[in-house]
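sequence and predicted structure, then a few things I'm wondering about:
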Amino acid sequence: MKTIAAIGVFLVLFSAGKAQAQVDAAAGSAVANSSDPISRLTQTEVPTFPDEVQMTVPPVIERPLGVDEGPRVYVDRFIIQVDGEIANAWRNGAFIDDLQRMFDNRRSTQGPDGMTIGQLEQLTREATDWLRNEGLMVGRVYLPVQTVESGEVTVAVLQGRLGAVEPDGNNMYSSQKLLRPFAALEGQPIDRDAVDRVLRQINDYPGLTATGVFAPGNEVGTTALSLRVRNEKRFNSSIGLDNFGTEFTGEYRARFSTRANNVTGNADFIDFDVLGTQEPDNALFGSFLYSVPLFGPGRNVSFRYQNNDFDITGEAFPNDVVGTTEIYALGYEHVLRQGRDFNASFIAGLAKKNAELEELQLLGPTFLGRDKLTVGSFGVTFDFIDRQAGGINRGSLIYMHGFDDFLGSLLENDPESSRSIPNLGINAGGKFDKWYMNFTRLQRFSDTVTMLLRLEAQQSDDFLVSLEQFSLGGPTSVRAYSPSQFLVDSGAFASVEMIFAAPGFHSKPAFNNRSWGEVLQLSVFYDYAGGYRSDFLDLNRNTLSDDENLDLDGIGIGLRFNPTAQFSARLDAAWPSGGIEPDNGREPQLYFSLNFTF
């Protein structure tokens, strides 16, 4: 009976509990809102506690002075904080990933005790140096005031935006003209290459020299730029005297050159050159050039006109031979890249050339030849600095095409041309193709020793008129020979010159606040040039061959004298080192030049 009673009590209690559970489930929110303190206690969520504060980074003035002093924190993560509006403005934001890797690498090498505030600041200084070396000129990485939790340390990046640009000291150029190249940079992070490129564009303005100086901007996060004009010159002129001419048209030459800058206020210029010869007084050369930027810096259009009237005399010409050469040319230059270490430009042009030659006889002038050409060209020019080896390089590569019977040019095989093989009926013409290149390198080995390397070449498979041939010999070629001793269709020139600045006393003061190393240089050199003329007919193929090969080489010494920045003088003496004698019979060959700029 006791057992049955116990089972009955259990069933009653079980049924009551089950019913109460159903009521509670149905009541739902009513129970939650009950005023019963026990009910409220059972429904309250378990409270959460904030992460433990590991370090507080105070303002800079309150931070420990020593790098290893003060509290430490073990860094689990660095958070890079960048101004959201311009985060991707510099290099499309790629620098953020680079900074993250830099901080993560440092985090992985921290000791078990973590890092101090001083060590964190040292890391931000290293990151700042890296940013500036990469080109963000006024960029800064710093450790802001913060409370470090869960090992997460925030570092902030200020990129530094370009604010106002203020010209200072300009008179010849308007402020609007000087500010135009900066328009695309305003409000952007100050990138070294971009600023350098714009400053170079401005310094390419004719007659202008300017520098940029940074100062705090008027707005937070900006830096102002003061564009200080150091020099404005309306005219640049020079006079010169040399003996670079030939014995037939005048050996001694006097030259005057001048440039008028910013003629119309558009950073344009006009060049005017005139050159006359003496002994004999037989040639007068004049040149006019106008150049103007097209739609802003780095895109220049030019027009050039040249005229050369000459009278050839000598034993080889019993009668006077007179000639005139005229050249009209349009040119275009587009700057491809402009920077501190590398510059490159695309160039193109179209030139119309006309050269006529007549022999004066008793019965009247006799026509000797007329070369009328229309020549198109395009190519690249470049210069760059080799930082590792310390060399300065400059060069160009140009392709030229002559159009036959275009704008009055010669036919493809024209009997009126000045160059022909009469018995074979072969004449130079207006149609031709040729490549031209030049390259120079100035290599400094020490304060007193420099090497000058010069290379020049032309290649053509065509029978060219003299205007388009390559010259071998003379003051800008093999100096042991007379000017243009040979003219070839294809040829090359190479020169190596070792220059010594006042050996033994280069650092001693000379005059005009210049050292002897600046005033006086001695040099030794070796020149070589070779090429061929297509003057013979290959009867088996009925085509022109390149069998007439010509080679010239010579050695020499030089002296340069530069007492002031405006005056320079040079004297070269050279001797042939091969088997070909100079046309003028001179050994050594002497060339001099004097030049004064103002």
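Sure, I can see it. Numbering: from 1, shown residues only.

every contact and neighbour count from this point should use C-alpha atoms.
Will do.

now the element after the helix or strand Arg101 falls within, going C-ward?
Taking DSSP states H and E as the criterion, Arg101 maps to helix 94-108. On the C-terminal side of helix 94-108, the nearest following helix or strand under DSSP H and E is strand 115-116.

what's the angle from the next helix or strand after that next one to helix 94-108?
Sequence order places helix 117-134 as the next helix or strand after strand 115-116, per DSSP H and E. Angle, helix 117-134 to helix 94-108, by axes from the mean of the first three to the mean of the last three Cα atoms, to 10 degrees: 150 degrees.

buried set for the helix holding Arg101?
Phe95, Ile96, Leu99, Phe103, Asp104, Arg107 (16 or more other Cα atoms under 10 Å).

quick check, nearest of these to Phe598?
Phe95 (48.0 Å; Cα to Cα).

can you pull the contacts of that closest one?
The contact partners of Phe95, taken as Cα atoms under 8 Å, 6 or more residues apart in numbering, number zero.

now it: how far from Glu134?
Noted for Phe95: a distance of 9 Å to Glu134, by Cα to Cα, to the nearest Å.

now do stretch 402-417: distance from first to last residue.
14 Å.

so which residues make contact with that stretch?
352, 369-376, 426-433, 465.

which strands or helices does the lengthiest helix in the chain pack on?
In the chain, with assignment by DSSP state H, the single longest helix is helix 2-27. Judged by 3 or more Cα pairs under 8 Å, 6 or more residues apart in numbering; DSSP states H and E, helix 2-27 is in contact with no other helix or strand.

is it true that Thr374 touches Leu330?
No - counting by Cα atoms under 8 Å, Thr374 does not reach Leu330; the two are 11.5 Å apart.

if you count what's nearby, which of the two comes out ahead?
More neighbours surround Thr374 than the other of Thr374 and Leu330, with 24 against 18 (other Cα atoms under 10 Å).

second structure follows, compare the two:
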Amino acid sequence: MSMRKGICAWGGVRCPLALAVAFLLPVYATAQDAAKGVPTPAPSTYQINEYLVRGNTLLGAVDIEKTVEPFLGPGRSMTDVHAARDALQKLYQSAGYQSVVVEIPPQQVKGGVVLLKVSENEIGHVRVVGAKYHSPQAIRDAVPSLAEGTVPNFTNVQQQLTDLNRQPGRQVVPVLSPGSLPQTMDVTLKVDDSNPLHGSVEVDNDHSADTPDLRTIANIRYDNLWQLGHTISASYIVAPQDRSATEVYALSYLAPLSSDWSLLGSGYKSNSNANTLGGTTVLGKGEAFSLQATLQLSALGQYTQSVSFGVSRKHFDQNITLGGETEKAPLTYVPLTLAYTGQHVGEKSTTGFTLAGNFGLRGAGSENSAFDNQRFNARDNFAYLHADFNYSRLFTGDYSLVTRFSGQVADAPLVSSEQFAAGGETTVRGYLSAEETADTGGVGSIELRSPSINAWLGSFANDWRFHAFFDGAHLQLIDPLPGQRGRFTLLSTGVGTRFTVFHYLDGQVEYAYPLRNGVQTKAHDGQLLFSVKAGL
């Protein structure tokens, strides 16, 4: 086999195509040169009874026979022989073996038998370079289709590299070069990785009613525990002006079990003494623990998908104050969650959605009366459907449009911890966080973003854009009490800017203008929102 001198690198979805171009161009040149050495038989047509394929160890005999069968029979010529060779070459390519070469060696066609020679080019040496924080051996083992001495299946290689590059802070790109031995190629796995230890501190003014304005969120994360790609993360959320108003501890651990399965364990503990949920003051402390298994399903082109199964245990030591009277309402329950997530990434657009069913498990926690005590007609075997949708589109000139929608549909009244909330930075800007809550509802947003002006500002600015937005939500209670408001609508519009400077500092400033009255927020009372985050 002849091979062009030089190097071929590839990554992403174009891997097989780049390899095919790199190898098949010299392959076909070699095959054509070999074909020139085949004596022209006389007469110009003849009968072909059999194609004898030598050197194959990868494909089944039946598949090869079916591929060359259309080119058997009387009245054949070298055109048919070349067509049989090309068909067999395509069979190897479709099976993922782009490095395999099918040639027509010099020969005399006797007895109607034509010889086709298969050269199965193997991996020679494999090197891992550039890995600072990840084990080179672990990276090599994660791509078994590039093991030394094997014929690479590049379909499998592409999938294994995709799985390998899912881990944050690490990108692996293979580089191919001619091997030192005939019919071999050497592979260099170039690694670009960063320190797996990350930390951030954020300060913003996205707060709920009856609590101080400021929030501080601190997070620390390690992405490569045990050199197995496990991730552990801890967060601390506090109202710095009054810790007793809001204080939350959270911990999570993500363990990849295989290329398809992962397991996420998480929990939080809230030491808050006061939170207002939809006009009802909830006093007390609580915690929740959950375990979620996720299965990555087969990708469909640019569409990726997964399903997840989760179980949680939630406990709240609550006192409910309503109408000036306080009543203890401790609650423990075990909800189950089944979710499907899909995402399509196009050249100029990205679409994603999640559909999740949530179900209360009867008999695994508090009695049904405890649910009814906290919310009239609420029950322990609750069920509701939750959906999230997002879409972004990039336009000419680097303008972009971003939309999002979340919705929830319940079959009965829900306790406050399972209700759908609207208001705040992530839902309807200009209102307090979770200003309105209900059993069923939807919230949507549309945002137009400008091109980045960082080129005008200097090297300190990595990204700086402006945006305008319109947010809205509509919520509804199931079986509201007499005199209790059962429907809520929030609308707001505004403008803002987001920036990243000095690589590590992210910021956001927005002016949000409410268009409808909320429980706490008055219409036309504009709010200035900000967030500053420093991360390493």
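Yes, it's here. In this text, all values refer to a predicted model and were calculated from it rather than measured experimentally.

still on that earlier bit, chain center to the helix holding Arg101 of structure 1, what's the gap?
Centroid separation for helix 94-108 of structure 1 versus its chain: 32 Å, with Cα atoms, centre = their mean, to the nearest Å.

repeat for stretch 318-331 of structure 2
Centre to centre, stretch against its chain (Cα atoms, centre = their mean), the figure for stretch 318-331 of structure 2 is 41 Å.

how long is that stretch end to end?
For stretch 318-331 of structure 2, the end-to-end distance is 8 Å (Cα to Cα).

ok, the residue nearest the centre of structure 1 - contacts?
By Cα atoms, centre = their mean, structure 1 has its centre lying nearest to Asn343, at 1.6 Å. Under the criterion of Cα under 8 Å, 6+ apart, the neighbours of Asn343 of structure 1 are Val335, Leu336, Arg337, Phe382, Asp383, Phe384.

can you say which of these are buried?
Looks like the contacts of Asn343 of structure 1 have Val335, Phe382, Asp383, Phe384 buried, using 16+ other Cα under 10 Å.

where do the strands sit along the stretch 51-200 of structure 1?
53-57, 72-73, 77-82, 115-116, 140-142, 146-149, 152-158, 161-168 (DSSP state E, counting those that start in this stretch).

ugh, wrong one, I meant the stretch 201-350 of structure 2
So, for the stretch 201-350 of structure 2 - with DSSP E, counting those that start in this stretch - the strands run 215-225, 230-238, 247-256, 261-270, 275-277, 280-296, 303-322, 325-328, 331-333, 335-345, 349-360.

what does Val238 of structure 2 align to in structure 1?
Alignment note (TM-score structural alignment): Val238 of structure 2 maps to Gly276 of structure 1.

tell me how many other residues crowd the residue nearest to its match when sequence neighbours are not counted.
Nearest residue to Gly276 of structure 1, sequence neighbours excluded (Cα to Cα, 6 or more residues apart in numbering): Leu284, at 4.6 Å. Close neighbours of Leu284 of structure 1, defined as other Cα under 10 Å, add up to 20.

measure Leu284 of structure 1 to Gln122 of structure 1 for me?
Distance, Leu284 of structure 1 to Gln122 of structure 1, by Cα to Cα: 70 Å.

one more: Gly245 of structure 1?
Applying Cα to Cα to Gly245 of structure 1 and Gln122 of structure 1 gives a distance of 67 Å.

neighbour count: those two, which is higher?
Gly245 (22 against 15).

contact partners for the nearest residue to that one once chain neighbours are set aside?
Of all residues not flanking Gly245 of structure 1 in the chain, Glu251 sits nearest, at 4.0 Å (Cα to Cα, 6+ apart). Neighbouring residues of Glu251 of structure 1 by Cα under 8 Å, 6+ apart: Asn243, Phe244, Gly245, Thr277, Gln278, Glu279, Pro280.

could you find the counterpart of the first one in structure 2?
Correspondence of Asn243 of structure 1 to structure 2, assessed by TM-score structural alignment: Asn205.

isn't that match right up against Leu214?
Yes - here Asn205 of structure 2 lies in contact with Leu214, judged by Cα under 8 Å, at a distance of 4.5 Å.

looking at these two, which is more packed in?
Asn205 (20 against 17).

how about the more buried one, what does it touch?
Counted by Cα under 8 Å, 6+ apart, Asn205 of structure 2 has contacts Asp213, Leu214, Arg215, Leu529, Phe530, Ser531.

with Ala461 of structure 2 instead?
The contact partners of Ala461 of structure 2, taken as Cα under 8 Å, 6+ apart, are Asn454, Ala455, Phe499, Thr500, Val501, Phe502, His503.

what secondary structure does the third one sit in?
It refers to Phe499 of structure 2. strand (DSSP: H, G, I helix; E, B strand; the rest coil).

could you find the counterpart of Leu401 of structure 2 in structure 1?
Using TM-score structural alignment, Leu401 of structure 2 lines up with Met451 in structure 1.

one more: Pro256 of structure 2?
That one, Pro256 of structure 2, aligns with Pro293 by TM-score structural alignment.

quick one: neighbours of the spatially closest residue to that match that is not a sequence neighbour, just the number.
Distances taken as Cα to Cα, 6+ apart place Asn300 nearest to Pro293 of structure 1, at 4.2 Å, with adjacent residues excluded. The tally of other residues near Asn300 of structure 1 (other Cα under 10 Å) stands at 18.

now do Ala421 of structure 2
27.

for it, what are its contacts?
So Ala421 of structure 2 contacts Ala434, Glu435, Glu436, Thr437, Ala438 (Cα under 8 Å, 6+ apart).

as JSON lines, the residues you listed with secondary structure would be great.
Compiled in JSON lines, those are given as follows (three-state DSSP):
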{"residue": "Ala434", "secondary structure": "coil"}
{"residue": "Glu435", "secondary structure": "coil"}
{"residue": "Glu436", "secondary structure": "strand"}
{"residue": "Thr437", "secondary structure": "strand"}
{"residue": "Ala438", "secondary structure": "strand"}
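
looking at structure 1, which of these hold up?
Using both residues aligned by TM-score structural alignment, their matches' Cα atoms under 8 Å, structure 1 keeps these contacts from the contacts of Ala421 of structure 2: Ala434, Glu435, Glu436, Thr437, Ala438.
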